[in-house]
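>>> sequence first, predicted model second:
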Amino acid sequence: MIDTHAHLDLPHFDEDRAEVVQRAREAGVEAIIMPAISPDGFPKARQLVEEYPELYRAVGIHPHAAADVGPQQLAAVEAEVGCPKVVAIGEIGLDYFYAERALPEQQQRVFREQIRLAKRCGLPIIVHNRNAHADVLRLLEEEQDGTLQGVLHCFSGDAAVLERALALGFHVSFTGNITYRKSAVAELVPLVPEDRLMVETDAPYMTPQPYRGKRNEPAFVRYVVERIAELTGRARERVVADTSRVARALFRLPLLLGAFCLSCLWAQGQQDSASGRHLYAKGLGFGLHGATNTIVELRRFVTGGDQTFSYEGVPAFGLHLFYEFHDYVAAELAYTYSRNTKVLKSPQRPWGQDRPDIYQVLELCAHVSPNPYGRVNFYGTLGGAALFNRINDQPENRVALVTGVGLRFNVLTSFGMLMPWMEWRLDFALGREEREVVLSLTERRRAEVGFYLSLPRVGLLWFPRW
């Protein structure tokens, strides 16, 4: 989930900001966009986005502060655009509910100047609109030249306002007000196309049910998502995926996140209110994998001397059972079959074998992930294996220590979760077996042979909805 509007720089969060951000991570919030009120808050905002990887900024002047805005303040906004993690101009717009703070004419002048700044800088705008629908739409229509993009945050208009906003190419964002029992805005949610819809909290304001009356925070954006799912008849997972995709595109988050994955590793997932687990929680899964097996033999000759010899590029494939019994820890039972034809006779190897060597590996391992709430997870593997090999047509059974490191991707679908993964795994056979090693047409030597398997592999697991 992406909370596209939260004022985490306000004093409301000074005492527990770190805990608020941590709760957002645990709830599955991968990014939070923090709009500005005035240039006075820019230094604090710069510090916060540096401190918290999931925070991004919008820079601008809120209509409440428009009365005192002159060229110096507008220049400060434009200068701030070049700072790291600035993704939009905002929060800007019109607010006639508090017209005593700034006259409508003053607000309109500042709004228009900042719209033009956004177009010069190629950034989207985040629009505040309260009791000013006609003038907000008029100014947007006058300034729309095909390059202006943005979102009407905390949408509060009617169907006609929505229709004009969408016709302008604008996005719409809803907050906790759609969870209220008598919300008229909730009726408009199904009218917004999936590629224009985003979610937000407007924290610390607009707290959703069931926490209405308390301070809002980004973790509560999941209640907005759940309400949208109810109103549109879409799966909650799909709402999460769609609204996050739209937000990334509008605010160009993939580029800023380094192709998205790297900075969301610790932040993405969602708390499931029914089960108490996060969005990417897994149960029992099944899958397949393929690998390129490198068999490394460590030979200690009975007559003296050592040799390391490897067979590279041996294909391998297998089956998987996977069960996650804790957010951070999962168990894996895997079977891998590998057939080494590189030992066979050939014109280049006339002393080779008549039959290939067969390696069958049954592994029982634990996976430990430091970031289980992510769409992308790092993990380490540790376990044991039973090896049922047939070497030169002779059985050779061993046990092995298994280690590995990998990366997996959680993909939500309507028929369960798919988890593509990639891993480099090493199976170290314990002990050595004595056997004859053929070195050439004329040389055969007895050796105690140990070995390990190096298995860079990829696979796909499916976790069905039980």
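The structure has been received and is ready for your questions.

>>> okay, CA-based contacts and neighbour counts for the rest of this
OK.

>>> which residues does stretch 138-154 contact?
Contacts to stretch 138-154, defined as C-alpha atoms under 8 Å, 6 or more residues apart in numbering, come from residues 5, 108, 112, 115-116, 118-119, 122-129, 165, 168-175, 200, 202, 250.

>>> where along the stretch 101-250 of the chain do the strands fall?
For the stretch 101-250 of the chain, the strands defined by DSSP state E, counting those that start in this stretch occupy 125-130, 150-152, 171-174, 197-199.

>>> adding distance to Ala366, write these out as CSV.
Below are those laid out as CSV (distance: least, C-alpha to C-alpha, whole Å):
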stretch, distance to Ala366
strand 125-130, 46
strand 150-152, 45
strand 171-174, 42
strand 197-199, 37
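
>>> presented hereafter is structure B, for comparison with structure A:
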Amino acid sequence: MTLVDSHAHIYSEQFKQDREEALARALAEGVEKIYMPNIDHTSIDIMLETEEKHPNQCIAMMGLHPTSVDKDFEKELYLVEEWLDKRKFAAVGECGIDLYWDKTFLTQQQEALRVQVELAKKHQLPIVLHTRDSFDETYEIIAAAQDGTLKGIFHCFSGTVEQAEKVKELGFLMGIGGVATFKNGGLDKVLPHVSLDDLVLETDCPYLAPVPHRGKRNEPVYLPLVARRVAELMQKPVEEVAQTTTRNAFNLFKL
């Protein structure tokens, strides 16, 4: 099986001691491509260094994470824009709205997302969206901006069947990760009603490790556990899940 991890912070400090080994473990399990979303100015150097060391496996995105948006977010966005002008990235991201941790800067998060949507259009890149406790707020901005050219992923999708339908109507994909394996994750009620053509797989490592590793550090080697759970819920062969989600990722990221 060939698999694509469409969202992994493998450059994270949590992999400082064993990043090389973690990447080798993933490759041995068929995880041939790992797409890395940026967080903010503090993550750019290590992310690009990881890509430089593993250009055939690790591919960088460029964006500003909503939890890094504060009153000075414009400075961060100028840096994102500079990098997008300077070299090729797989996508704009990770960006979006996060109302789980703090609602203080909602207005700034909305503005930062609108700016990054326009950057995605300008550079003809997909956009990778973070929507924690903010599906409706994020959807509203993307739907208003959709002119037929915008594509991307609602990363870490854990919404309803109705929300899944909205994502599909936008022409976006849903990123499915470890939440699919959680007993009360809710995706058992959603995945039987969607198409594999609308999904990509992800780990979001080092976060959201799938069962039986829940609560521990997540890593790309666990992606087959997600694939198997998706196959089980959708009553499809796991090989078909791997093949279709890999194709979807490659088509989106133009690999």
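Cool, got the structure. Because the structure is a prediction, the values reported are computed rather than measured.

>>> so what's Leu64 of structure 2 up against?
Asn38, Ile39, Asp40, Glu76, Leu77, Val80, Gly93, Glu94, Cys95, Ala112.

>>> host element of the alignment partner in structure 1 of the fourth one?
Looking back up the chat, that one is Glu76 of structure 2. Aligned against structure 1 by TM-score structural alignment, Glu76 of structure 2 finds its counterpart in Gln73. Taking DSSP states H and E as the definition, Gln73 of structure 1 sits inside helix 71-80.

>>> chain center to the helix or strand following that helix, what's the gap?
Using DSSP H and E, the helix or strand that follows helix 71-80 of structure 1 towards the C-terminus is strand 86-95. Distance of strand 86-95 of structure 1 from its chain centroid, counting by C-alpha atoms, centre = their mean, to the nearest Å, is 26 Å.

>>> ditto for stretch 81-96 of structure 2
Per C-alpha atoms, centre = their mean, the centroid offset for stretch 81-96 of structure 2 relative to its chain is 14 Å.

>>> again with stretch 169-179 of structure 2
Going by C-alpha atoms, centre = their mean, where stretch 169-179 of structure 2 is centred and where its chain is centred differ by 9 Å.

>>> cool, stretch 103-114 of structure 1 as well?
Using C-alpha atoms, centre = their mean, the offset of stretch 103-114 of structure 1 from its chain centre is 38 Å.

>>> what range does it cover in structure 2?
Residues 105-116 of structure 2 are matched to stretch 103-114 of structure 1 when aligned by TM-score structural alignment.

>>> for the matching stretch, buried residues please.
Within stretch 105-116 of structure 2, the residues that count as buried by 16 or more other C-alpha atoms under 10 Å are Phe105, Leu106, Gln108, Gln109, Gln110, Glu111, Ala112, Leu113, Arg114, Gln116.

>>> sorry, back to before: quick one: the helix holding Gln73 of structure 1 to strand 86-95, angle?
Orientation of helix 71-80 of structure 1 against strand 86-95 (axes from the mean of the first three to the mean of the last three C-alpha atoms, to 10 degrees) gives an angle of 150 degrees.

>>> and helix 71-80 of structure 1 against structure 2, how far off on average?
Following superposition, helix 71-80 of structure 1 is found to deviate from structure 2 by 2.0 Å on average (mean C-alpha distance after the TM-score superposition for structure 1).

>>> that helix - contacts with which helices or strands?
helix 104-121 (3 or more C-alpha pairs under 8 Å, 6 or more residues apart in numbering; DSSP states H and E).
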